[in-house]
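Student: Dropping the sequence and predicted coords here.
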Amino acid sequence: MPQVTIAAMERLAVGAGVALPLACDWRVMGESCYLYVPEAKIGLNLQWGALPRLVNLVGPARAKRICILCERMPASQALAWGLVEEVAPDGKVLERTLELAYAAAQMPPIAVGMIKEAVNATAGALNRTASYADAD
């Protein structure tokens, strides 16, 4: 998809609520929101191609910690670890997300698409090689 995709995350993001934003280009999280990936507690792996995306964002050690320990992660930690690009005040997450979307939409679409494709091809090499894990 050549358009910029942005996830607005408020209150709580659990499991698929974390996996789906990982597929977006940018993530904006509310200041009191937290992330929670409980799959390991019920014997599952993170699905939907989310694990390689998570590794791309936070690195192998932090990805393992997030997925194995199933700790709740506050917005401040998600920002510090590079899991989200921005933390917005509660109640302003959607507004800030729309501001970013509007700003991106004002840019030349061909250039945006080319940049996004090049960045994704570079960063996504691991995503393609590790997608076999979804079958587990």
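Tutor: Yep, it's here.
Student: use CA for all of it now, contacts and neighbours both
Tutor: Fine.
Student: all helices of the chain, in order?
Tutor: Ranges of helices within the chain are 16-22, 50-58, 60-69, 75-80, 93-105, 109-123, 125-130, based on DSSP state H.
Student: ok, structure two:
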Amino acid sequence: MAYETILVEIEEGIATITLNRPEVLNALNSQVFNELGEAAAQLTADQSVRAVIITGGEKVFAAGADIKQMASATAVEVSSSVRPSMIAFNRIENMPKPVIAAIAGYALGGGCELTLTADVRIAAENAQLGFPEIKLGILPGGGGTQRLPRLIGPGKAKELIFSGDFIPAEEALRIGLVNKVVPAGQLLAEARKMAGKFAARGAVAVQMAKSCINEGLQMDLDRGLQYEHKCFSLLFATEDQKEGMQAFVEKRKPNFKGK
């Protein structure tokens, strides 16, 4: 599929999705969401892809939703227009492959919500993250009120959402909103390095580990432990498990095939 608002590149098993609306600071609109959702579906189906990076480039991640598109919308129109973002975000979050958000510059509102769908977030030192929706008389409507508290706890999430303030990369690191902060010039290289590390692991095990964490967060502890036990046991039916353990015994590097 030919995309107009994003770029998709695949190299050595790593797919990079780059938001590509620099003239409006990568503002998110329905077309962006539709294309993100389609890209997520295609990359999920592509067995050659082992890890995914989402970025806006080295200057800005995404400065939020396209307010001009939303300003005159009715409640019914907004309800309908939000669906593409929900579909896209859910597809990204549930991809059976590790997803890394590489964040430079502004990641605000819907842009910050997009980062929350990733498994890991790496921020450049110049990154600014926040949820300014409250200053417009609305609230985060792309999963921010649900994913953010699960990531950093309800108290900090409420502080960010109620205030609408932006926070710098180092503060985002301190509260657990991002995993790592690096110099701006090293952002994409660091994201690729981490993606390469994930891609080198057994793909089935990574997929099941991600499922255990994501699904387990929706369960009570007892059911989560049972689900983990089931996934752990199933991995012993895979070729990767046999290769991984045999390589350990033979003191060599494993050759995982994702089977």
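Tutor: Now that the structure is in, tell me what you want to look at. These numbers were taken from a predicted model, which means no experiment stands behind them.
Student: what's the TM between chain one and chain two?
Tutor: TM-score of the superposed chains, computed with TM-score structural alignment, normalised by the length of structure 1, equals 0.88; 125 aligned residues with a CA RMSD of 1.1 Å.
Student: that older thread, out of the helices of structure 1, which is closest to residue 44 of structure 1?
Tutor: Across these, residue 44 of structure 1 has its closest neighbour in helix 60-69 (9.8 Å, CA to CA).
Student: looking at the helices of structure 1, which is closest to residue 42 of structure 1?
Tutor: helix 60-69 (11.1 Å).
Student: residues in structure 2 aligned with that closest one?
Tutor: The aligned range for helix 60-69 of structure 1 in structure 2 is 154-163, by TM-score structural alignment.
Student: compared with structure 1, how much does the matching stretch deviate?
Tutor: Overlaying structure 1 shows stretch 154-163 of structure 2 at a mean distance of 0.4 Å from the equivalent residues (mean CA distance after the TM-score superposition for structure 1).
Student: what's in contact with that stretch?
Tutor: Residues outside stretch 154-163 of structure 2 that contact it (CA atoms under 8 Å, 6 or more residues apart in numbering) are 130-134, 139-140, 145, 148-149, 166, 175.
Student: Neighbour-wise, give me the winner out of those residues.
Tutor: Among these, residue 131 has the most neighbours (other CA atoms under 10 Å), with 27 neighbours.
Student: Translate it into the numbering of structure 1.
Tutor: The equivalent of residue 131 of structure 2 in structure 1 is residue 37 (alignment by TM-score structural alignment).
Student: Compute the number of surrounding residues for the closest residue to that match other than its chain neighbours.
Tutor: Nearest non-adjacent residue to residue 37 of structure 1, counting by CA to CA, 6 or more residues apart in numbering: residue 15, 4.9 Å away. Neighbourhood size, residue 15 of structure 1 [other CA under 10 Å]: 16.
Student: Equivalent analysis for residue 80 of structure 2, please.
Tutor: Counted with other CA under 10 Å, residue 80 of structure 2 comes out at 10.
Student: what about it, which helix or strand?
Tutor: The secondary structure element spanning residue 80 of structure 2 is helix 75-81 (assigned by DSSP states H and E).
Student: Distance from the chain centre to that helix, please.
Tutor: Centroid separation for helix 75-81 of structure 2 versus its chain: 25 Å, with CA atoms, centre = their mean, to the nearest Å.
Student: Likewise for stretch 61-74 of structure 1?
Tutor: Using CA atoms, centre = their mean, the mean C-alpha position of stretch 61-74 of structure 1 is found 14 Å from that of the whole chain.
Student: what sits against the residue nearest to the spatial centre of structure 1?
Tutor: Residue closest to the average C-alpha location in structure 1 (CA atoms, centre = their mean): residue 22, at 2.6 Å. Taking CA under 8 Å, 6+ apart as the criterion, residue 22 of structure 1 is in contact with 50, 53-54.
Student: Save the residues you listed as TSV, and put in distance to residue 2 of structure 1 too.
Tutor: As requested, the contacts of residue 22 of structure 1 are arranged in TSV below (distance: CA to CA, whole Å):
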residue	distance to residue 2 of structure 1
50	20
53	18
54	21
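Student: Which of those sits closest to residue 32 of structure 1?
Tutor: Taking CA to CA as the measure, residue 54 is the one of those closest to residue 32 of structure 1, at 21.1 Å.
Student: And that closest one, how far from residue 13 of structure 1?
Tutor: In this view, residue 54 of structure 1 and residue 13 of structure 1 are 14 Å apart by CA to CA, to the nearest Å.
Student: Equivalent analysis for residue 118 of structure 1, please.
Tutor: Distance of residue 118 of structure 1 to residue 13 of structure 1, computed by CA to CA: 29 Å.
Student: what's the answer for residue 80 of structure 1, then?
Tutor: 17 Å.
Student: ok, these two, which is more surrounded?
Tutor: A side-by-side neighbour count of residue 80 of structure 1 and residue 13, using other CA under 10 Å, places residue 13 first with 20 against 12.
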